[in-house]
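K.L.:
This is a predicted model, with the sequence first.
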Amino acid sequence: MVTTSQRRRERERREMRARLLQAARVIAAEEGWNAVTIRRIAGRLEYSAPVLYQHFSSKEELLTELMAVGFAELAGQLRLAAEGPPEGRLAAMAGAYWAFAFASPELYQAMNGMDGVPFGTAETPEEARNAFRTFRAALQEIARARGAELADPAGATDTMWAFLHGCVSLAMAGRIAGGTERARTLMVSALEPLFAAQVEG
C-alpha cells in the first residue's frame, strides 16, 4: 500500500522534474539549446548540480524527456482541433500544428532536431506515436465524412505531417518570402489539394 509520505515524495519528484524542464525551455528560448546544461539549469533554479543529477543523469536524458512532453502537448492540441466540424477540421488541425510550433519554437526544434531519436520504427517514443495516431485517425475521419477513404492511411499521415513540418521549418528559418503570415496562408491553401490526392472513393 502506498503511504501518504510516498505519494508526497512522488508528487515532489514530478514537480521538480517539471521545473527542470521548464527552466531548460526558458534557457533554450533565450540562448539556444547549446546553452542548456544541467549546471546552467541548476544555477537558474538556485540548486546544486548534484541535486539535479538525481532527476536527469545527462542533458540528453533531459532533452528526451522534453521531446516526450512536447509530443504529448502536440497530440492534445491536434485532438482538440479534430473535434471541430468536419468541413473545417483539416485547416483547424494544420492551424493547431502551426500554433504549437510557433508558441514554443525551442521545444519544437528539440522535438524535431535530436540525433538518434527514431521515427517510424519500433523504437519511436510512445508520445510521438500517439501524436501520429491522433493525426492519422483524424485524417481518416475527415475522409469518411466526405464519403471516401484514405488510399494509404500510413502514407497519407506521413505525407501530410511532412508537409506541415516542412512549411513550419522553412517559415521558422525565414526561407519563405513574405514572412510567417504568408507562409501560413500558403500552407493552408495547399492543404485541400494535398489531402485530395490521398483519398479514394
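P.N.:
Looks like it came in fine.

K.L.:
Please make it C-alpha for all contacts and neighbour counts, starting now.
P.N.:
Fine.

K.L.:
Check the gap between residue 75 and residue 128 for me.
P.N.:
Going from residue 75 to residue 128 by CA to CA, to the nearest Å gives 8 Å.

K.L.:
so the spatially most central residue of the chain is in which element?
P.N.:
Geometric centre of the chain, nearest residue: residue 71, 3.7 Å, by CA atoms, centre = their mean. Taking DSSP states H and E as the criterion, residue 71 maps to helix 59-81.

K.L.:
Check which helices and strands that helix sits against.
P.N.:
Applying 3 or more CA pairs under 8 Å, 6 or more residues apart in numbering; DSSP states H and E, we find helix 59-81 packed against helix 89-103, helix 105-112, helix 126-145.

K.L.:
here's the one I want to compare it with:
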Amino acid sequence: MTSKAQPEQSASKKRRERERQEMRTRLLDAARVIASEEGWNAVTIRRIAGRLEYSAPILYQHFSSKEELLVELMMVGFAELAERLRLAAEGLPEGRLVAMAEAYWAFAFAAPELYQAMNGMDGVPFGTAETPREAKNAFRIFRIALQGIAEERGAELADPPGAVDTIWAFLHGCVSLAMAGRIAGGKERSRTLMLTALEPMFTAQLRD
C-alpha cells in the first residue's frame, strides 16, 4: 500500500507544480499584454486578475507584489534574448556578428514593452554578484560568440569584458534611440546605421 501511494503522491505533486507554472505563465503573459496596450504603470495585480477573471488573492499566491512579477518578467526576457543570441551565433562565421545584432534588434522590437522593462527598471544590476543568472547567461553567450569571431579572424579581443560592454551598449543605444524616434529616418534607417557601424566598432576591439 505504501509503495503504491508514493508514485501517486509524486504524480500529484508534479501535476500541482505544472499547474502552478502554467498559472504563472498566464499571469506574466497578461501583464505583457496590459503593458503593450497601456504601459507598465497600468500593470497591477488587480488589473491582471480582472483580465484573467480571477480574484486578486489567488494571484497573490503566485506573486506577492507587482515588483516581484516584473522582476520575473525581466528574467523571462533575458532568457528569451539569450536563446535568440545563441541561435544567431550558430550561423556562418562571416555573418555571425550581423546576425547577433539583428537578433538583438528583432527581440527588442518584437516586445518593446518587455525590452524597456528589462533595461529601464531599478533593481537589476549588471556586472555584479547580484546580476541575475538569466542576464549573466545572455552576456556569456555574447562574449563567447565575440571571442569566436575574433579567433576566426586570427585575432583576439583586447579586453573581452570591455568588448562585450561596448558592443552591447552600442546595440542598446541604437535600439533605444530608434524606439524613442530620436534618429532621423525612422526605424529602418536606424537599423541600417547600426549594422553599418557595427563592423568598425568590433574591429576596434581586436588585437593581433
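P.N.:
Arrived safely. Keep in mind that this is a model prediction, so the values were computed, not measured.

K.L.:
hmm, back to that, the residue nearest to the centre of structure 1 -> structure 2?
P.N.:
Under the alignment by TM-score structural alignment, residue 71 of structure 1 pairs with residue 78 in structure 2.

K.L.:
one step back: may I see the buried residues of the helix holding residue 71 of structure 1?
P.N.:
62-72, 74-79, 81 (16 or more other CA atoms under 10 Å).

K.L.:
if we can go back for a sec, closest to residue 41 of structure 1 out of the helices and strands packed on helix 59-81 of structure 1?
P.N.:
helix 105-112 (15.5 Å; CA to CA).

K.L.:
and the closest one, how far from structure 2 on average?
P.N.:
Superposing on structure 2 and averaging over aligned pairs (mean CA distance after the TM-score superposition for structure 1), helix 105-112 of structure 1 comes out at 0.4 Å.

K.L.:
quick check: longest helix of structure 1.
P.N.:
Longest helix in structure 1, counting residues (DSSP state H): helix 4-31.

K.L.:
which bit of structure 2 covers it?
P.N.:
So helix 4-31 of structure 1 sits over residues 11-38 in structure 2, by TM-score structural alignment.

K.L.:
re earlier: moving C-terminal of the longest helix of structure 1, what's the next helix or strand?
P.N.:
Next element after helix 4-31 of structure 1 (DSSP H and E): helix 38-45.

K.L.:
So what touches stretch 153-162 of structure 1?
P.N.:
132, 135-136, 139-140, 150, 194-195, 198 (CA atoms under 8 Å, 6 or more residues apart in numbering).

K.L.:
let's go with 7 Å and repeat that
P.N.:
With contacts defined as CA atoms under 7 Å, 6 or more residues apart in numbering, stretch 153-162 of structure 1 is touched by 135-136, 198.

K.L.:
Mean distance between it and structure 2 after superposition?
P.N.:
Compared with structure 2 after fitting, stretch 153-162 of structure 1 deviates on average by 0.2 Å (mean CA distance after the TM-score superposition for structure 1).

K.L.:
whereabouts in structure 2 does that stretch align?
P.N.:
Under the alignment (TM-score structural alignment), stretch 153-162 of structure 1 falls on residues 160-169 in structure 2.
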